[in-house]
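Student: All I have is the shape, not the residue letters:
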């Protein structure tokens, strides 16, 4: 039964206390800060998106408390005397699982002739997220000259929407919202899904209050001057059945381990490096197989094959444990059969793994879904790189069958027509039309703007395949199968020869975006061509031509490389893939430039990303931003629904920086070779401390004077460091 409000006893000396009856909540007075950068917290499979006051705005569809693909809390808004509070400041914890928010009151009309001025009530709103609960601790302090009797209110609501509904999917049927249950110490909100799973949000408050309703809790506070009152609200999330993904928060484990550091002479660059590492720690979720970097928040807080592999590769020299967990997880869910609903095939690496009601009901195919052409070669590429850095022979021996199955997928299902190229064609009716990293429906097109039709062979995927065949040859030798290695080398050589014949675009001194249906080339200048560089598929002369082409003004915006040339028919700087700038894309291109010795271009791209980061909150590079030309004195244009944080965007700055330093490890022999290391001309010094090569840690210091970079290292280094 819902409690009715009643007056509580106040001090007898009423002259010393200003009091007013509880005021109704006026939603029109929320003064929502729609354009302000929201606060994002994450713990395991749970994440929270809220505004700078700690509220969940009705005008922001992405806000709420989410766990395993379901929104467990849609409304949790704080009001003082029916008015939304004013944000003073907010700080987020190092692991991004908690936030301190400082609020104060707006001017309050306490009586016809009495106005409480703004800024006399302080509310410290400490919000902490765990895997299964959200904990609010509100500390209210009165700094007015007299005591006050005020009403603090918390509005409540849960819609239990599947994340795909939040993104805009329309469902023909829904589960059933149950009648809320009001208890002496809180409220219980319930939903029974079509999958028969009971999902519950239980709100418990301390201290309790007689003013509890299903959608609002009121506390009538007797605020003595300078004496804080503390309220605690716990939102517990529950499900009647266990998810298929058993995960936990990685925050404690990260905190306990000594992490490598990179420090430069530039404090703003250090801030970007720190932010990137913190975002990796935030997004890395502990699974039964180890750390896995979830793709991004809010839309992609789950395992993605391609995203996880690239993020792990970007951070590999500093955090090899993330690469190991990613490889183990993907091996555990590697395809074993043909399934036309999920695009699963034997040996194939998954694209996306979701939980939640819509996944359980097969309304979406992501259970997991395998519709990606590039995750499988990237799995092999990461495995080789991981072995160079760690020499982890035990993992290689154990997962060799998965490596072999992935490589076999490439030459069977990946290359169905036997022309050596990896191609994709959608089979699943609810799957993706485009299955490379540019997976929006219109991202692969022809010179005249026509949409390309499958089967499609993307240019960068052929580079991935080339590197993957080379990786398989290396891994075969490492596992004692020397007789099999030449087969994979031959596959790589054949692919490279055919690639140069069919993909080289002489008129543009570049590479076709793709070969589409009937092997028709997509004559479009795109960033995909630049991604071929880091795979090593190009001979030196053609690589230099691609670098020169990619750095021209129609591709290089000043904030990074556009996904599509500004001269293309479908160019749109506001689009997702047809002219926007993606930090990870720019970084991989820059890494490829450095691989071929074009380090000036790589340095220029690093500076572009660094400069862009300074215009985003906390120097956090988002998933993407718009591809408009850089204007002196102004920042890049935001893409409105970009994920932030996002894993491979976080890793962009690391892979590009380390590529400039030319790090080439050999953990087996205990060697670290530095190929022509350079610092960009805007840095004079940089130190890497605690980076692993095998079981040893390395301390390197780079110093730049004029155009020359010198390297020194600690005397206690046990790794043989060679500089070429």
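Tutor: All right, it came through fine. It should be emphasised that the depicted structure is a prediction, and the values quoted were computed from it without experimental measurement.

Student: make it CA atoms for all contacts and neighbour counts henceforth
Tutor: Noted.

Student: Skip the chain neighbours and tell me the closest residue to residue 268.
Tutor: residue 614 (7.8 Å; C-alpha to C-alpha, 6 or more residues apart in numbering).

Student: buried residues in the helix or strand harbouring residue 202?
Tutor: Residue 202 belongs to strand 198-206 when elements are defined using DSSP states H and E. Within strand 198-206, the residues that count as buried by 16 or more other C-alpha atoms under 10 Å are 198, 199, 200, 201, 202, 203, 204, 205.

Student: try stretch 231-239
Tutor: Of all the residues in stretch 231-239, those buried under the rule 16+ other C-alpha under 10 Å are 231, 232, 233, 234, 235, 236, 237, 238.

Student: Could you say whether the closest residue to the fourth one other than its chain neighbours sits in a helix, a strand or coil?
Tutor: Sequence neighbours aside, residue 135 is the residue nearest to residue 234 in space, at 4.6 Å (criterion: C-alpha to C-alpha, 6+ apart). Judged by DSSP: H, G, I helix; E, B strand; the rest coil, the three-state class of residue 135 is strand.

Student: just checking, residue 135 touches residue 206?
Tutor: No: Residue 135 lies out of contact with residue 206 (C-alpha atoms under 8 Å); the separation is 11.3 Å.

Student: Let me see the ranges of the strands in the stretch 601-724 of the chain.
Tutor: Taking DSSP state E, counting those that start in this stretch as the criterion, the stretch 601-724 of the chain carries its strands at 663-666, 671-674, 685-693, 696-705, 708-713, 720-723.

Student: export those to a markdown table and tack on mean neighbour count and distance to residue 516?
Tutor: Below are the strands of the stretch 601-724 of the chain laid out as a markdown table (neighbours: other C-alpha atoms under 10 Å; distance: least, C-alpha to C-alpha, whole Å):
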| stretch | mean neighbour count | distance to residue 516 |
| --- | --- | --- |
| strand 663-666 | 20 | 36 |
| strand 671-674 | 19 | 40 |
| strand 685-693 | 20 | 42 |
| strand 696-705 | 17 | 46 |
| strand 708-713 | 15 | 45 |
| strand 720-723 | 14 | 44 |
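
Student: try this one side by side with the last:
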């Protein structure tokens, strides 16, 4: 399939660039609702032959068709062997008509342009049809090879060149409006009747508008959103990389895709909050939006992250509702707007079935403050963060934060891994909730520690000390309860019977990044992660290949998630484990180079790099996953060694470039009130250096290893400071 998208609108076509020919998820989608199920081009009653299919950017698809196609060939090739003119049954010379189609996705629909050209020396009489229909299906009902279980029938209203398809559902009054100037509309589509002189061509426009009965976009609203998107894109850091492979192209493609992710929904401050992925998750998901936001913050100055915090904070739960796992203080796991959500189906509307998102909210808030240093920016979010930590303390059992669904429709597992069967004992048997997952304890630790630092900077010293002490106590208890000495690793979780899940998983990488891992064992844990049963060569398997439950193409029991690589790379850099961080960076960029458009799918196979040259992808994986896109700028952040302390007008840098990159130039990097340009390069000995080539504001830039690095002492820090001293 092929995709194009803009905000809440998405066009999904089959390999012919059409809708409705056997691929059930094709369609023109708006707010997770299919406003066109069929869109098929016919020339004189026949489907033309596709010659090209591509796109200029994320919102466009461009196609070229010819008509009529040859039916008999000569000379051993795909054309004719003789010079006589060959005519089709409609009297047209074969391949004499070409149709160039351009689809441009709009915030509220689709604009298409059909350029029909007669390349022959004869007059061409043509009937151009675009067949159209719709069913307003929910995106969740079209995954796989099945038709939507609930059909919403359309009533067609024709008026000259316009066609309006209206839903007959009493509660879902959707409308698909089609304008086709010069055409005649009928119940099944629109038709142009043409007579083209030799070498003549004509442009046929088609406009489809999705009209939401609850909240239709107005022209003014669309213009405001487009303006906000353009201003945001113009503010992005410019990254120019050079290297000896395709990796610079991987980075450029990710930065371009990143600019297409905002959902442009909700209130104006919330417009830049990103959607989770396409084509399956074109909606707001809590941890996806937060992860995408913080990974992208070095590119957009935290604007996407601020938007995600604003929208999720506004939707923070204030009531107890077991049906959707809602409790006061929790942050949404997902917010859906398809037909099922409109009809009040709890499993498809707002759900709070995730204990990772609330803690990530607090972590992200602290990161935004470190980047921007603006108390006024984060103050509206502080009460949200406090309520989240109050909820966490109230839910803790035996000193750890557990999850347990109370919803009949909710996921059994609500940590980082939320699929059925993801949490397993060493013998392969499934663990039952309540479960205290190891990474959740790490997030809880980091949320308390980082918010303590924020409150300290804001002068709330008593609250800060209480959170800091609570985090330290959790870290000590975590090591005692989760450590597996024989594995040099931490267990996956603790089940409802108090048993440790002695499984080796990638979850522990999150623990490294969070800082909850005890310092004396960090290096042992990292080396265990890079053992061949967990490290595939492309990234970390979600479950050790030596485990009885390992399946390389399972969702959470053997696959590799690119987003985890960035989280873990930041953890490795945090503690000065640079050699392993470089190894991970090289592998992550190499993985992206294997896929069309350098877009790593949702998750890929756990096959070892020396076992298969390509890891494939999880069946029906999302083709474009927001946090996989933002993982590339997040990885750049890790490689640059940025440590933001905006409240003190300070940025420390400790760059290390992977072998695939020779130079990285960054223009317009914003930290607090300062803006700088950087030039980073790697010398022949593999050491990385940098120079500040432009500076605005009062930002101080110094070279320093991360504060918690275990690989450098006082002498190393002094040497780095002296070598990195920059002229004022």
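Tutor: Sure thing, it's come through. These numbers were taken from a predicted model, which means no experiment stands behind them.

Student: residue range for the strand holding residue 202 of structure 1 in structure 2?
Tutor: Aligned by TM-score structural alignment, strand 198-206 of structure 1 falls on residues 173-181 of structure 2.

Student: wait, what's in contact with residue 352 of structure 2?
Tutor: 324, 325, 326, 327, 330, 331, 332, 333, 334 (C-alpha atoms under 8 Å, 6 or more residues apart in numbering).

Student: Over in structure 1, tell me which residue corresponds to the fourth one.
Tutor: Which is residue 327 of structure 2. Match for residue 327 of structure 2 (TM-score structural alignment): residue 345.

Student: In terms of helix, strand or coil, where does residue 441 of structure 2 fall?
Tutor: Per three-state DSSP, residue 441 of structure 2 ends up helix.

Student: Quick one: map it onto structure 1.
Tutor: In structure 1, residue 441 of structure 2 lands on residue 462 (TM-score structural alignment).

Student: How about residue 27 of structure 2?
Tutor: Match for residue 27 of structure 2 (TM-score structural alignment): residue 64.

Student: doesn't residue 51 make contact with that match?
Tutor: No: when contacts are counted by C-alpha under 8 Å, residue 64 of structure 1 is not listed as touching residue 51 (9.9 Å).

Student: Compare the two (neighbour count), which wins?
Tutor: Shown here are residue 64 of structure 1 and residue 51; by other C-alpha atoms under 10 Å, residue 64 has more neighbours (26 against 22).

Student: what's the nearest residue to the more buried one if we skip its chain neighbours?
Tutor: residue 74 (4.9 Å).

Student: what's the burial count for the one you found?
Tutor: Neighbours of residue 74 of structure 1 (other C-alpha under 10 Å): 22.

Student: Trace it over to structure 2, please.
Tutor: Under TM-score structural alignment, residue 74 of structure 1 pairs with residue 37 in structure 2.

Student: which residues sit in contact with its match?
Tutor: Residues in contact with residue 37 of structure 2 (C-alpha under 8 Å, 6+ apart) are 19, 20, 26, 27, 28, 132, 133, 134, 135, 136.

Student: One more: residue 14 of structure 2?
Tutor: 1, 2, 21, 23, 26.

Student: And for the fourth one, the neighbour number?
Tutor: Residues near residue 23 of structure 2, counting by other C-alpha under 10 Å, number 20.

Student: ok, so what distance separates the nearest residue to it once chain neighbours are set aside from residue 49 of structure 2?
Tutor: In space, residue 23 of structure 2 comes closest to residue 14 once its chain neighbours are excluded; the distance is 6.5 Å by C-alpha to C-alpha, 6+ apart. Counting by C-alpha to C-alpha, to the nearest Å, the gap between residue 14 of structure 2 and residue 49 of structure 2 amounts to 14 Å.

Student: for residue 211 of structure 2, same thing?
Tutor: Counting by C-alpha to C-alpha - residue 211 of structure 2 and residue 49 of structure 2 are separated by 33 Å.

Student: Residue 507 of structure 2 too?
Tutor: 49 Å.

Student: Neighbour count: the two, which is higher?
Tutor: residue 507 (26 against 17).

Student: What are the neighbouring residues in contact with the nearest residue to residue 320 of structure 1 once chain neighbours are set aside?
Tutor: Leaving aside its chain neighbours, residue 320 of structure 1 sits nearest to residue 386 (7.0 Å; criterion: C-alpha to C-alpha, 6+ apart). The contact partners of residue 386 of structure 1, taken as C-alpha under 8 Å, 6+ apart, are 316, 320, 323, 324, 392.

Student: Of the residues you listed, which is the most crowded?
Tutor: Busiest of the contacts of residue 386 of structure 1 [other C-alpha under 10 Å] is residue 323, holding 29 neighbours.

Student: Give the equivalent position in structure 2 for that one.
Tutor: So, by TM-score structural alignment, residue 323 of structure 1 is matched to residue 305.

Student: Mind checking what secondary structure that match has?
Tutor: Residue 305 of structure 2 - assigned by three-state DSSP - is helix.

Student: Next one: it relative to residue 676 of structure 2, how far apart?
Tutor: Distance, residue 305 of structure 2 to residue 676 of structure 2, using C-alpha to C-alpha: 21 Å.

Student: Which parts of the stretch 451-600 of structure 2 are strands?
Tutor: Under the criterion DSSP E, counting those that start in this stretch, the stretch 451-600 of structure 2 contains strands at 483-484, 489-490, 493-494, 500-501.

Student: which one of those strands lies closest to residue 689 of structure 2?
Tutor: Nearest to residue 689 of structure 2 among the strands of the stretch 451-600 of structure 2 is strand 489-490 (34.6 Å), distances taken as C-alpha to C-alpha.

Student: For residue 339 of structure 1, see how far away the aligned partner of residue 112 of structure 2 in structure 1 is.
Tutor: The equivalent of residue 112 of structure 2 in structure 1 is residue 136 (alignment by TM-score structural alignment). Applying C-alpha to C-alpha, the value for residue 136 of structure 1 to residue 339 of structure 1 is 45 Å.
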